[in-house]
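**Student:** Can you look at this prediction? I've put the sequence above it.
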Amino acid sequence: MTIGAIRILGVDPGLRTTGWGVIEAAGSRLSFIGCGSIETDAAASLAERLAAIHRLLTGLVEREGPDEAAIEETFVNRDPQSALKLGQARGVALASLALTGLPVAEYAANLIKKTVVGVGHAEKRQVAMMVRMLLPASTARTPDAADALAVAICHAQHRAARARGAA
């Protein structure tokens, strides 16, 4: 890790697929570390799927060694059942990160998109394209992994702005 750099884990929570992305931020310089997706078995019970998210996120934190984490806030979905399941997956992800001792920041989807793309209602493909531009070494192959990297980028930008404001 670069001196003065901070390692950030971004998480895009979901019951079926939880995206994750790790970057290092040193001032305004961002470096890609890794990304991927946690997939749960649709045939498994809800409890088993939530336990898998917890177990795999905890292992990811141990393996990647982030200093901080950031997670996307839940947006309101038209389907209440889907929103409830997403909320449960997000809750498990938040608890898993907090239980490892990481400070966890939360960002609204519109703020993440505005920070990364410049437009709060950007499409997923626009987010993925900007992530590739900001992190040329990125290997994000799924929208969930790209979204998680966008969460990490958003956190890097906003924590830097807070630090400048405090100085």
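**Tutor:** Cool, got the structure.
**Student:** When you work out contacts or count neighbours from here on, use the C-alpha atoms and nothing else.
**Tutor:** Noted.
**Student:** Give me the number of neighbouring residues for residue 123.
**Tutor:** The number of residues packed around residue 123, counting by other Cα atoms under 10 Å, is 11.
**Student:** Quick check: the gap between it and residue 109.
**Tutor:** Distance, residue 123 to residue 109, by Cα to Cα, to the nearest Å: 11 Å.
**Student:** Quick one: end-to-end length of stretch 18-37, please.
**Tutor:** 6 Å.
**Student:** On the three-state scheme, the nearest residue to residue 110 once chain neighbours are set aside is what?
**Tutor:** Nearest residue to residue 110, sequence neighbours excluded (Cα to Cα, 6 or more residues apart in numbering): residue 120, at 4.4 Å. What DSSP: H, G, I helix; E, B strand; the rest coil gives for residue 120 is coil.
**Student:** second one coming, line it up with the first:
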Amino acid sequence: MRVMGIDPGLRNMGWGIIDMDGPRLRHVANGVVHSVADGSKADLAARLSLLFQGLNRVIAQYRPEAAAVEQTFVNKDATGTLKLGQARGIALLAPAEAGLQVGEYAPNAVKKTVVGVGHAGKEQVQHMVRVQLPGVKFETADAADALAIAICHAHHLQGRVMRVAASNRGTI
């Protein structure tokens, strides 16, 4: 199964694609969709449109079968939190429009799944992404975070598959 992780951001939206074959995970691609270029200031609607179009291109190119998005945390700045929430809406909408089921995970749940510690630092998360996806290269922290979200979702999907199989065997 091909899984897409999305790290919402209004300026830079990270994305990562992995393939899941049972317990094995393999890196496919990762990157960032940018809503502004060269420091220009586009209006909010235009920026959201660029994010939506960019995610749609990634989905069309890599054809994931499942997607996951990190939940938004609340900032001290209410305006910034609201704008991030709108970008997160785009991160949920693009895969949903492509017919994908979309999982949502809190940042601490992603860290706990990938690192084993819910309050791990970015460096620890990036290290464990490299361990779980040997040979992976990512240019930005946003892409690394998106891969971590995809890994988290893959592990949760594996758990569901195992529970269904056990249920079908009558062991649950």
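**Tutor:** That came through fine. Model, not experiment: these values are computed from the prediction.
**Student:** Quick TM-score on the pair, please.
**Tutor:** Once superposed, the chains reach a TM-score of 0.94 (TM-score structural alignment, normalised by the length of structure 1), with 162 aligned residues with a Cα RMSD of 0.9 Å.
**Student:** Can you find the partner of the residue nearest to residue 110 of structure 1 in structure 2?
**Tutor:** Here residue 120 of structure 1 is matched to residue 118 in structure 2, going by TM-score structural alignment.
**Student:** For burial, what's the neighbour tally of that match?
**Tutor:** Counted with other Cα under 10 Å, residue 118 of structure 2 comes out at 15.
**Student:** Quick one: residues contacting it.
**Tutor:** By Cα atoms under 8 Å, 6 or more residues apart in numbering, the contact set of residue 118 of structure 2 is 107, 108, 109, 110, 111, 112.
**Student:** which one of those is nearest residue 61 of structure 2?
**Tutor:** Nearest to residue 61 of structure 2, judged by Cα to Cα, of those is residue 110 at 25.4 Å.
**Student:** does the counterpart of residue 19 of structure 1 in structure 2 sit in a helix or strand, and which one?
**Tutor:** Structural correspondence for residue 19 of structure 1 with respect to structure 2 (TM-score structural alignment): residue 14. If you go by DSSP states H and E, residue 14 of structure 2 is part of strand 12-21.
**Student:** From the contact counts, what lies against that strand?
**Tutor:** Helices and strands touching strand 12-21 of structure 2, as assessed by 3 or more Cα pairs under 8 Å, 6 or more residues apart in numbering; DSSP states H and E, comprise strand 2-7, strand 24-34, helix 141-169.
**Student:** How about it, which residues are buried there?
**Tutor:** Within strand 12-21 of structure 2, the residues scored as buried using 16 or more other Cα atoms under 10 Å are 12, 13, 14, 15, 16, 17, 18, 19, 20.
**Student:** Please apply the same query to stretch 109-129 of structure 2.
**Tutor:** 109, 110, 111, 112, 113, 114, 115, 120, 125, 126, 128, 129.
**Student:** circling back to that earlier point, mean distance, the strand holding residue 14 of structure 2 to its aligned residues in structure 1?
**Tutor:** Here the mean offset of strand 12-21 of structure 2 against structure 1 after fitting is 0.3 Å, by mean Cα distance after the TM-score superposition for structure 1.
**Student:** Any figure for the gap between the counterpart of residue 31 of structure 2 in structure 1 and residue 23 of structure 1?
**Tutor:** Mapped onto structure 1 by TM-score structural alignment, residue 31 of structure 2 lines up with residue 36. Residue 36 of structure 1 sits 12 Å away from residue 23 of structure 1, going by Cα to Cα.
**Student:** any common contacting residues for these two?
**Tutor:** In contact with both residue 36 of structure 1 and residue 23: no residue, using Cα under 8 Å, 6+ apart.
**Student:** No more questions from me, cheers.
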